[in-house]
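*Asks:* this is a predicted model, with the sequence first.
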Amino acid sequence: MSGIHGDKYEAILDAAYTVFGAKGFYESKISEIAEDAGVAKGTVYLYFKSKEQLFTAVTRRDCEQYLAEMQGALVQHNLAEGLLRMANLHLHYYYKRKQHTQLFFMTPNNNPDLIEFMRGFIRDYTDMVTNKLASEGVQQPEFHAKAFIGMLERMKMDILWNQDFHECDVDQTAEWAAHLFMHGCKARVQ
């Protein structure tokens, strides 16, 4: 029945996103998610067989939205503009989720469906960046894509854990990251 998507389904996903994001997977209870969604606990189980399946559905929805936004950011931009747009999107994504850090750090670590989905997401994300770099003539585009994403992932940690990191810092950090990637360390030496 998990293929049925309606108001209750979306309300459950929204509530699960909030509860999982605040408490993490292991500390969250289906009853809390149901209460936040305004449905009975049994209704959650009509849509999702388990808490793991619900967490995977929340993750899937979030990641699919992210990839759609990223695809839009890459269309019809030169490499420098594309990298800046990618960095902005990546870093703003995590800034918007700063209050939901447990979505990233307190997750079910042995769920094969979630692991397989995340492998696919990482592959799709890397391929998207690789294809952009390749279309711009970058040598070894997959290696460069992994390096760029890795740099952004490290900056994500500052956003999520540094309480002094503000939204205005995101744009500046994205600009520095894109510039560093395009021009290297010596470009900023004065």
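*Replies:* Right, received. Where do you want to start?

*Asks:* contacts and neighbour counts: CA atoms only from here.
*Replies:* Fine.

*Asks:* give the next helix or strand downstream of the strand or helix carrying Ala22.
*Replies:* According to DSSP states H and E, Ala22 maps onto helix 7-23. Sequence order places helix 30-37 as the next helix or strand after helix 7-23, per DSSP H and E.

*Asks:* list the buried ones in the helix holding Ala22?
*Replies:* 8-9, 11-13, 15-23 (16 or more other Cα atoms under 10 Å).

*Asks:* A further structure is provided below for comparison with the first:
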Amino acid sequence: MSQVQGDKWNLILDAAYELFGANGFYETKMSEIADRAGIAKGTLYLYFSSKEQLFAAMTKRDFEQFLEQIANGLQQGESLKERLSVAASHHLRYFYDRRDYTKLFFMMPNNDPEMLQEIQSFMAQYIRILADMLDDGGFTEPKLLAKSFVGILDMMKMDILFDPTFKEEDVQQRVVFATNLFMNGCMHQK
């Protein structure tokens, strides 16, 4: 792909991200995405044959960036607790930074096989990254522990996405709480 094509491809994905995030998948028209990207609608169809294909490509790019950033961040932590804190911070800040785009997460194409495959692939990679970290920390059942940690964080993301009063300091409070809960268990919270 040439640089111009790569730039145009990214412009399209950026425009799609904004519009799908603000309006939802079903309410966003391909012509609106083309207009936002500054290209002709016909040009958009040279890159993506359907709105579903565009949504899947946009999501895949976002997932790849998420995984790359968390993998890089985990290399910075020295102790398991520091790395868990990095993972929790990355997860929750991802949603905090996108709290104005909640429709990306709740109004996506239903039953699109390509989209479902992207989600499954992302989750498998995300859990593997965390499971490897926990395995290195000497834990048994690292995959189940990784899934549990993501489950804790996913419940906390709901506050971020649905509570309009949620603030930056609330993110940090949840990061500390989730990390301590995971490291020390419920009994330590008494």
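*Replies:* Looks like it came in fine. Bear in mind that the values here come from a model prediction, so they are computed numbers and not experimental data.

*Asks:* can you calculate the TM-score here?
*Replies:* Here the TM-score for the pair of chains, by TM-score structural alignment, normalised by the length of structure 1, is 0.95; 187 aligned residues with a Cα RMSD of 1.2 Å.

*Asks:* one step back: residue range for the helix holding Ala22 of structure 1 in structure 2?
*Replies:* Mapping helix 7-23 of structure 1 onto structure 2 (TM-score structural alignment) gives residues 7-23.

*Asks:* can you pull out the helices in structure 2?
*Replies:* 3-23, 30-37, 41-47, 51-74, 80-97, 103-106, 113-136, 142-162, 168-184 (DSSP state H).

*Asks:* just tell me which of those helices ends up closest to Lys190 of structure 2.
*Replies:* helix 168-184 (11.0 Å; Cα to Cα).

*Asks:* what sits against the spatially most central residue of structure 1?
*Replies:* Most central in structure 1 under Cα atoms, centre = their mean is Cys63, positioned 5.4 Å from the mean C-alpha point. By Cα atoms under 8 Å, 6 or more residues apart in numbering, the contact set of Cys63 of structure 1 is Phe121.

*Asks:* what does it correspond to in structure 2?
*Replies:* Aligning on TM-score structural alignment places Cys63 of structure 1 opposite Phe63 in structure 2.

*Asks:* residues of stretch 84-97 of structure 2 that come out buried?
*Replies:* So for stretch 84-97 of structure 2, counting by 16+ other Cα under 10 Å, buried means 84-93, 95-96.

*Asks:* between these, which is nearest Met133 of structure 2?
*Replies:* Leu84 (8.6 Å).

*Asks:* Lys51 of structure 2 against Met30, yeah?
*Replies:* Yes. Counting by Cα atoms under 8 Å, Lys51 of structure 2 touches Met30, with 6.6 Å between them.

*Asks:* on contacts alone, who are the packing partners of the helix holding Ala22 of structure 1?
*Replies:* Packing partners of helix 7-23 of structure 1 (3 or more Cα pairs under 8 Å, 6 or more residues apart in numbering; DSSP states H and E): helix 30-37, helix 51-74, helix 102-105.

*Asks:* so which of those gets nearest His183 of structure 1?
*Replies:* Checked against Cα to Cα, the stretch from the helices and strands packed on helix 7-23 of structure 1 lying closest is helix 51-74, at 19.4 Å.

*Asks:* the helix holding Ala22 of structure 1: average distance to aligned residues in structure 2?
*Replies:* For helix 7-23 of structure 1, the mean deviation from structure 2 after alignment is 0.6 Å (mean Cα distance after the TM-score superposition for structure 1).

*Asks:* how far does that helix sit from its chain's centre?
*Replies:* 16 Å (Cα atoms, centre = their mean, to the nearest Å).

*Asks:* next: stretch 165-181 of structure 1.
*Replies:* For stretch 165-181 of structure 1, the distance to the chain centre is 17 Å (Cα atoms, centre = their mean).

*Asks:* and if you look at stretch 69-86 of structure 1?
*Replies:* 17 Å.

*Asks:* what comes up buried for it?
*Replies:* 70, 73-74, 79-80, 82-86.

*Asks:* touching that stretch from outside, list them.
*Replies:* 89, 128, 132-133, 136, 174-175, 177-179, 182.

*Asks:* which of the residues you listed count as buried?
*Replies:* For these, buried by 16+ other Cα under 10 Å: 89, 128, 132-133, 174-175, 177-179.

*Asks:* rebuild those residues as CSV, extending it with distance to Phe104 of structure 1.
*Replies:* Output for those, formatted as CSV (distance: Cα to Cα, whole Å):
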residue, distance to Phe104 of structure 1
Leu89, 17
Met128, 22
Lys132, 27
Leu133, 27
Ala174, 21
Glu175, 24
Ala177, 22
Ala178, 24
His179, 27
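
*Asks:* out of the residues you listed, flag the one nearest to Asn162 of structure 1.
*Replies:* Once Cα to Cα is applied, the member of those that ends up nearest Asn162 of structure 1 is Ala174, at 16.1 Å.
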